[in-house]
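Enquirer: Based on what follows, work out the 3D shape:
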Amino acid sequence: MKPALYLIPVTLGDTSIEQVLPAYNKDIILSIKHFIVEDIRSARRFLKKVDQDIDIDSLRFYELNKRTPKSQFSNYLDPLHNGESMGVISEAGCPAVADPGADVVAIAQKKGLNVVPLVGPSSIILGVMASGFNGQSFAFNGYLPIDTNERMKSLKNLETKIYQEDQTQLFIETPYRNHKMLDDILAHCRPQTKLCIAANITCPDEYIQTKSVQEWKKGVPNLAKVPCIFLLYK
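Expert: Coordinates of the predicted model:
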């Protein structure tokens, strides 16, 4: 196996490995001894989920999150420079997508190192697939502003793009603020604008539903503390 920085997708929730990840991923994971991870504890749990017999203590972890000084990023790739493959593991879904792992991938690309993305679940792509919205032109906007006025402006700007550019708009929110986000969407978006709520994607209690803003005002699901992605379209 050629030494590379492998981007390793993680299940989006309490889903079996076999349901969302190819068997090939396991073979790659078990061949790697160095992992760049968003959170060491959750990465260790994921690796145990991949193979209960994996020798966790023989592995080395490099934590990469919003608290990690950027000056450390480049040194994280030293094992790869020395001919050893490395893996990047996010908290959930695909690494380097709405994830700090993108920073170390950028360094690897700049240095001409081999980067290999592995197949796995992405709430962004799965959400677009299930929404019934435009899948040829869409934009993921990450987190919208927390400030109410700024968030209102962002929603209005995204809605303008929907109608002027025929582009699906996606964004996420911290799970405990889902209902605040939903309240703002219903308060500030046009009644005919369509909203898809995609929650707990790939999990046993998966919920994906598309309705107009006006229809959602008749009743909304309980999204408290649930990983969720919101999609808007005309």
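Enquirer: For the rest of this, base every contact and every neighbour count on C-alpha atoms.
Expert: Noted.
Enquirer: And the helices in the chain, which stretches?
Expert: Using DSSP state H, the helices of the chain run over 17-20, 23-30, 40-50, 78-81, 101-110, 123-131, 148-165, 178-188, 213-216.
Enquirer: who touches the residue nearest the centre of the chain in this structure?
Expert: Centroid-nearest residue in the chain, with CA atoms, centre = their mean: Gly93, separated by 4.8 Å. Gly93 sits next to Pro9, Val10, Thr11, Leu12, Gly120, Pro121, Ser122, Ser123 when contact means CA atoms under 8 Å, 6 or more residues apart in numbering.
Enquirer: Closest one of those to Ala102?
Expert: Distances from Ala102 to the contacts of Gly93, taken as CA to CA, are shortest for Pro9 (13.3 Å).
Enquirer: OK, contacts around that closest one?
Expert: Leu21, Ile89, Ser90, Ala92, Gly93, Cys94, Pro95, Leu118, Val119, Gly120, Pro121.
Enquirer: ok, it to Ala139 distance?
Expert: 21 Å (CA to CA, to the nearest Å).
Enquirer: Tabulate the contacts of Pro9 (CSV), appending distance to Pro227.
Expert: Formatted as CSV, the contacts of Pro9 follow (distance: CA to CA, whole Å):
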residue, distance to Pro227
Leu21, 19
Ile89, 18
Ser90, 15
Ala92, 10
Gly93, 11
Cys94, 15
Pro95, 16
Leu118, 22
Val119, 21
Gly120, 17
Pro121, 14
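Enquirer: Before we compare anything, build this one as well:
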Amino acid sequence: MTGTLYVVATPIGNLADASARAIEVLRAADVIACEDTRTSRTLLARQGIATRTFALHEHNERSAGARLIAELRAGKAVALITDAGTPALSDPGALLVEAAHREGIRVVPIPGPSAALAAFSASGFASARLLFVGFLPAARAARRKALEAIDERGAVIFYEAPHRVAETVADLAERFGAEREIVIARELTKLFEEIARLKLGQAPAWLEAGPHRQQGEFVLVLGPEQEARDRDLAAGRRVLALLLEVLPASEAARLAARISGAPRRELYRVALERKPGQHSR
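Expert: A predicted model of the protein is given here:
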């Protein structure tokens, strides 16, 4: 019988964010595949986990993955973690997970911290559409070319390094306009966490307000285009009006959001105004 590959999300800063299930899986695994065994040692030591570790990173993912697949074929339980957050999301791991699927090996996600979703949840952007880009190219010409290829009306999430964040924000403003909103999330869940929502044209001044503002790890959440948001909401209201003739408020709002791309929460609020007394339980 083959083993199981567990894809385990780990804290992005605050070690207290490790879930009980993640700790249980890491403790019970036969081997833990780490992006950097030295970095992961801090979390494992805090939880008293002495499981054997194995390095799997961007430079050895294919060769290390083959060795881990052999362990899985032998019936071992392998836990895959990265330095922080969810594996395979702008981090190593996707090649190992793909190989496990091809071998018919069971893959079990252990959900938890994600810098991208944490930043989006704290953005306040009511967008039914979400594009995750991750890190843009480091070279400015390549970065601008990548941004030109993004034609997304909804929210867009980027990761960025501190020494490039100012240039990237300037490029975003040039590509999407100074009036489009952005959330800058810095050092999420850590001691000096900062989250600011402002217009792209205001973002350079925010970053330059102090040297600490260009230190740490960044998630940038580009807000949805206002015109697109207005169009989606108008379309959603039209669809909702028709669906409310035959469906309860919650179901009508859900389907109208899927059809139009408008935020479900906003459509549900409108539906309740038109059909009072139908709050979900």
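Enquirer: about what we covered before: any idea which of the helices of the first structure gets closest to Leu195 of the first structure?
Expert: helix 213-216 (6.2 Å).
Enquirer: whereabouts in the first structure does stretch 75-88 of the second structure align?
Expert: Aligned by TM-score structural alignment, stretch 75-88 of the second structure falls on residues 83-96 of the first structure.
Enquirer: Any idea how many residues pack against the closest residue to Val270 of the second structure other than its chain neighbours?
Expert: Closest residue to Val270 of the second structure apart from its sequence neighbours, by CA to CA, 6 or more residues apart in numbering: Arg237 at 7.9 Å. Neighbours of Arg237 of the second structure under the rule other CA atoms under 10 Å: 21.
Enquirer: show me the contacts for Arg237 of the second structure.
Expert: Ala256, Leu267, Val270.
Enquirer: Isn't the first one up against Leu242?
Expert: In this case it means Ala256 of the second structure. No - Ala256 of the second structure is not in contact with Leu242 according to CA atoms under 8 Å; the separation is 9.3 Å.
Enquirer: These two: who's more crowded?
Expert: The neighbour count for Ala256 of the second structure versus Leu242, taken as other CA under 10 Å, is higher for Ala256 (27 against 12).
Enquirer: For Lys2 of the first structure, see how far away the equivalent of Glu160 of the second structure over in the first structure is.
Expert: Counting by TM-score structural alignment, Glu160 of the second structure corresponds to Glu173 in the first structure. According to CA to CA, Glu173 of the first structure stands 38 Å off from Lys2 of the first structure.
Enquirer: of the two, who's got more company?
Expert: More crowded of Glu173 of the first structure and Lys2, by other CA under 10 Å: Glu173, with 21 against 8.
Enquirer: Setting the sequence-adjacent residues aside, check what's closest to the more buried one.
Expert: Tyr143 is the one closest to Glu173 of the first structure (CA to CA, 6+ apart), at 5.7 Å.
Enquirer: Now do the same for that neighbour: its match in the second structure.
Expert: Using TM-score structural alignment, Tyr143 of the first structure pairs with Phe135 in the second structure.
Enquirer: next one: Val105 of the first structure
Expert: Aligned partner of Val105 of the first structure by TM-score structural alignment: Val97.
Enquirer: Go ahead and confirm that match touches Val107.
Expert: Yes - under the criterion of CA under 8 Å, Val97 of the second structure makes contact with Val107 at 7.2 Å.
Enquirer: Tell me who's in contact with the aligned residue in the second structure for Ser123 of the first structure.
Expert: Using TM-score structural alignment as the criterion, Ser123 of the first structure maps onto Ala115 of the second structure. By CA under 8 Å, 6+ apart, Ala115 of the second structure lies in contact with Ile12, Gly85, Leu188, Val219.
Enquirer: Check these and tell me the two furthest apart.
Expert: Farthest apart among the contacts of Ala115 of the second structure by CA to CA are Gly85 and Val219. That separation is 12.7 Å.
Enquirer: And Glu24 of the second structure, what's its match in the first structure?
Expert: Under TM-score structural alignment, Glu24 of the second structure pairs with Asp27 in the first structure.
Enquirer: burial count for Glu61 of the second structure?
Expert: Neighbour number of Glu61 of the second structure under other CA under 10 Å is 18.
Enquirer: quick one: it and Glu98 touch, right?
Expert: No - between Glu61 of the second structure and Glu98 no contact is recorded; they are 11.7 Å apart, counting by CA under 8 Å.
Enquirer: on that earlier part again, just the buried subset of the contacts of Gly93 of the first structure, written out for ChimeraX, thanks.
Expert: One line in ChimeraX is enough to select the buried members of the contacts of Gly93 of the first structure, burial here meaning 16 or more other CA atoms under 10 Å:
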select :9,10,11,12,120,121,122,123
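Enquirer: just curious, which of the contacts of Gly93 of the first structure is nearest to Arg41 of the first structure?
Expert: For the contacts of Gly93 of the first structure, the nearest to Arg41 of the first structure is Val10 (13.7 Å; CA to CA).
Enquirer: And Val219 of the second structure? What does it align with in the first structure?
Expert: Per TM-score structural alignment, Val219 of the second structure is aligned with Ile229.
Enquirer: and the residue nearest to His101 of the second structure when sequence neighbours are not counted, what is it in contact with?
Expert: Nearest non-adjacent residue to His101 of the second structure, counting by CA to CA, 6+ apart: Val107, 7.2 Å away. Residues near Val107 of the second structure by CA under 8 Å, 6+ apart: Thr4, Leu5, Tyr6, Val7, Val97, Ala100, His101.
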